[in-house]
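# got a predicted model here, sequence first, then my questions.
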Amino acid sequence: MPDRILPPEVTEHIRALLTDAGVTANQDLVARILATGVGLGLDGTDRLDLKITSAALTEMRAAFRLFAPYRDVPKVTIFGSARTRPDDALYRAAVDVAAALAARGWFVVTGAGPGIMQAAAEGAGPERSLGVSIRLPFEEKPNALVAEAGRVVAMKYFFTRKLMLVKESRGFVCVPGGFGTLDEMFELLTLQQTGKADPTPIVLLDAPGGTFWAAFRRYVDDHLIPAGVISPDDLDRALVTDSVTAAADEITGFWRNYDSLRWVGKRLVLRLRAEPTDAELESLNERFAHLVTKGRIERTGPLKPEVADDDRIDLPRIIMHYDQSRVGELFHLIRAINEFGSAPPASPPDPHA
């Protein structure tokens, strides 16, 4: 069925409604949301489908409101099993890594449940914890730490919950768990591999001497890579470790010199905290020529679209014609950039700035 185009007078009524309601910022996008709702009605959409749409938008609005006051604070999401008990070494590992990152100025985001989620909230403390819980008939309510602080939002659908657990964070720690934890971990890796999400650090953290993630790596090496279903370096983007210090360093170190990226047409712009020297730029061109489709990696000032959007224009940057079919390899380039000489202490950029 082709899309039904709304009559111009309906579009004008929507814009007038928004103006009367006091909506001025991003009125075009809000109008598009309302127009889509009208379109659903005109399509004769099934009532259950409309309920799903309505609930998803309601949940997303509640989550956006929860995160909005903390947009300028770097966040790390910690995934793990709801069944892990407080006397388990994994529980202590989650407490400790959350505490270490909170001490470095990060907020910790969890699924707001028991087990590893409770441990991470304990480590970060209520003042640095945010929770996105799921309503299930057989699970406990959101843990008291985030609930009492009022920093939790409850979701009906897993897909809206997973969006908010990933969207706002600039680092991820996965502690061993069951189907849910593995689902979240695989989605993170898939988003990075396909370039559907900007590069971010991922840590697979085990208890001291633990073998859970080491066994997963062996499975990847013995089965997935030989089968040709993933690239040989796809898991290299994630750090497998049983060290809390190494985990925290991986999360924060990813942002040591690299700041952010932007595509302008077919050109990739990487914004940095410190400008590369001539020798460092030459090293990048030698090591990553296979990722460049035309020309060389060069320094540049802010491009016109960046200036128009006031998008990190104070930072030095490099530019290249990057092979977009190899976007999953960007993490190699970013790690090389972070090896450059002195760079100021870093925290990831506000994605909404």
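Received it, and whenever you're ready, just let me know what you need. Numbers count the residues shown, from 1 in each chain.

# from here on, contacts and neighbour counts on C-alpha atoms
Noted.

# so residue 203, which of the three states?
At residue 203 the chain is in strand, as set by DSSP: H, G, I helix; E, B strand; the rest coil.

# and it, how far from residue 74?
16 Å (CA to CA, to the nearest Å).

# burial count for residue 28?
11 (other CA atoms under 10 Å).

# that one should be in a strand, yeah?
No. Assignment of residue 28 by three-state DSSP gives helix, placing it outside any strand.

# so how far is residue 89 from it?
51 Å.

# okay, pairing it with this:
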Amino acid sequence: MTHDEPATHDEPARPTQGGRRDDRRQTGPVTLRRGKVPPTTTDQRLLEGQQPSDWLHADPWRVMRIQSEFVEGFGTLAELGPAAAVFGSARMRPDDPAYAMGVEVGRLLAEAGYAVITGGGPGAMEAANRGAFEARGTSVGLGIELPFETGLNEYVDLGINFRYFFARKVMFLKYSHGFIVLPGGFGTLDELFEAVTLAQTQKVTEFPVVLMGVDYWSGLIDWLRDTVHANGMIDHTDIDRLVLTDDPHEAVRIIRTYEEPRA
């Protein structure tokens, strides 16, 4: 991590923004730059339906690579302690009010004794990591190999880079005691609904999901209630799992309320 100046006892060193990274890709522990960056990602190659079967013979260690991601994740996070995951858009700008909300959420979680886990990218993820970093908490980033990879943000002090989305998702769910969801797009919705589905099917229990941003999320809640529930596709208790608020203190209080019986 690069700092503008050395850390002091009173204030953590503030990281600087990195240079251009659009010619770099992180594939697990390996960094590739310029001409070494492949045209596709590991996940993409795994999920392609129409492809030669040569990889069965030429790459017999693929299953071991998948296994290694679980081993690396479990080994790194097993002693992390209480943690909460914060999700949100990578496209969120620092001047967006939701970015400030994310910084405050990260700070309050850290002050409450939680590690803050994000996807490690820019935008809302950076905001939550920044809040935890500035509060001297544990700031965790679980990165993923993407064609537009930007690397882990500079506020992450414990980072893991994954090739496979499914291995990364297991780490979020296994080591988080709840999700706080800032405004976001498809990736955020994916994590949100996966968490709700696993709670609905009792794969995870007592798992709070807090949506930050009343104006942003109200339309989704209305649709779930007035269309999905009205047509009998979900139960009203499924909607009740989602808590909507604009107050970072309320969000952290909800995480702590679920955590106290477990403790």
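Looks like it arrived, so ask away. Keep in mind that what you see is a predicted model, and the values were worked out from it rather than measured.

# as a check, name the ranges of all helices in structure 2.
Secondary structure of structure 2 (DSSP state H): helices at 42-47, 55-58, 62-77, 97-111, 124-134, 165-175, 186-200, 214-223, 236-240, 248-262.

# contacts for the second one?
By that I understand helix 55-58 of structure 2. Outside helix 55-58 of structure 2, no residue is within contact range by CA atoms under 8 Å, 6 or more residues apart in numbering.

# stretch 123-138 of structure 1 too?
63, 94-99, 101-102, 106-113, 121, 141-142, 145-146, 149, 151-158, 161, 164-165.

# what's the match for residue 252 of structure 2 in structure 1?
The alignment partner of residue 252 of structure 2 in structure 1, by TM-score structural alignment, is residue 248.

# its match: what's it in contact with?
Here residue 248 of structure 1 is in contact with 97, 100, 101 (criterion: CA under 8 Å, 6+ apart).

# which of the residues you listed sits closest to residue 21 of structure 1?
Here the nearest of those to residue 21 of structure 1, counting by CA to CA, is residue 101; it sits at 41.5 Å.

# so how far is residue 187 of structure 1 from that closest one?
Plainly put, residue 101 of structure 1 is 23 Å away from residue 187 of structure 1 if you go by CA to CA.

# these two: which has the busier surroundings?
Each of residue 101 of structure 1 and residue 187 has its neighbours counted (other CA under 10 Å); residue 101 has more, 25 against 14.

# how many other residues sit next to residue 183 of structure 1?
With neighbours defined by other CA under 10 Å, the count for residue 183 of structure 1 comes to 12.

# from residue 38 of structure 1, how far out is it?
Taken as CA to CA, the span from residue 183 of structure 1 to residue 38 of structure 1 is 34 Å.

# residue 131 of structure 1 pairs with which position in structure 2?
Here residue 131 of structure 1 is matched to residue 141 in structure 2, going by TM-score structural alignment.

# ignore the last one, residue 115 of structure 1
Match for residue 115 of structure 1 (TM-score structural alignment): residue 123.

# pretty sure that match contacts residue 89?
Yes. Residue 123 of structure 2 lies in contact with residue 89 (CA atoms under 8 Å); the separation is 6.0 Å.

# test my guess that residue 119 of structure 1 contacts residue 95.
Yes. Because the distance of 4.9 Å satisfies CA under 8 Å, residue 119 of structure 1 is recorded as touching residue 95.

# and the two? which has more neighbours close in?
The residue with more neighbours, out of residue 119 of structure 1 and residue 95, is residue 119; 31 against 23, by other CA under 10 Å.

# tell me the contacts of that one?
86, 91, 92, 94, 95.

# which part of structure 2 matches stretch 152-163 of structure 1?
With TM-score structural alignment as the criterion, stretch 152-163 of structure 1 aligns to 159-170.

# flag every buried residue along the matching stretch.
159, 160, 161, 162, 163, 164, 167, 168, 169 (16 or more other CA atoms under 10 Å).
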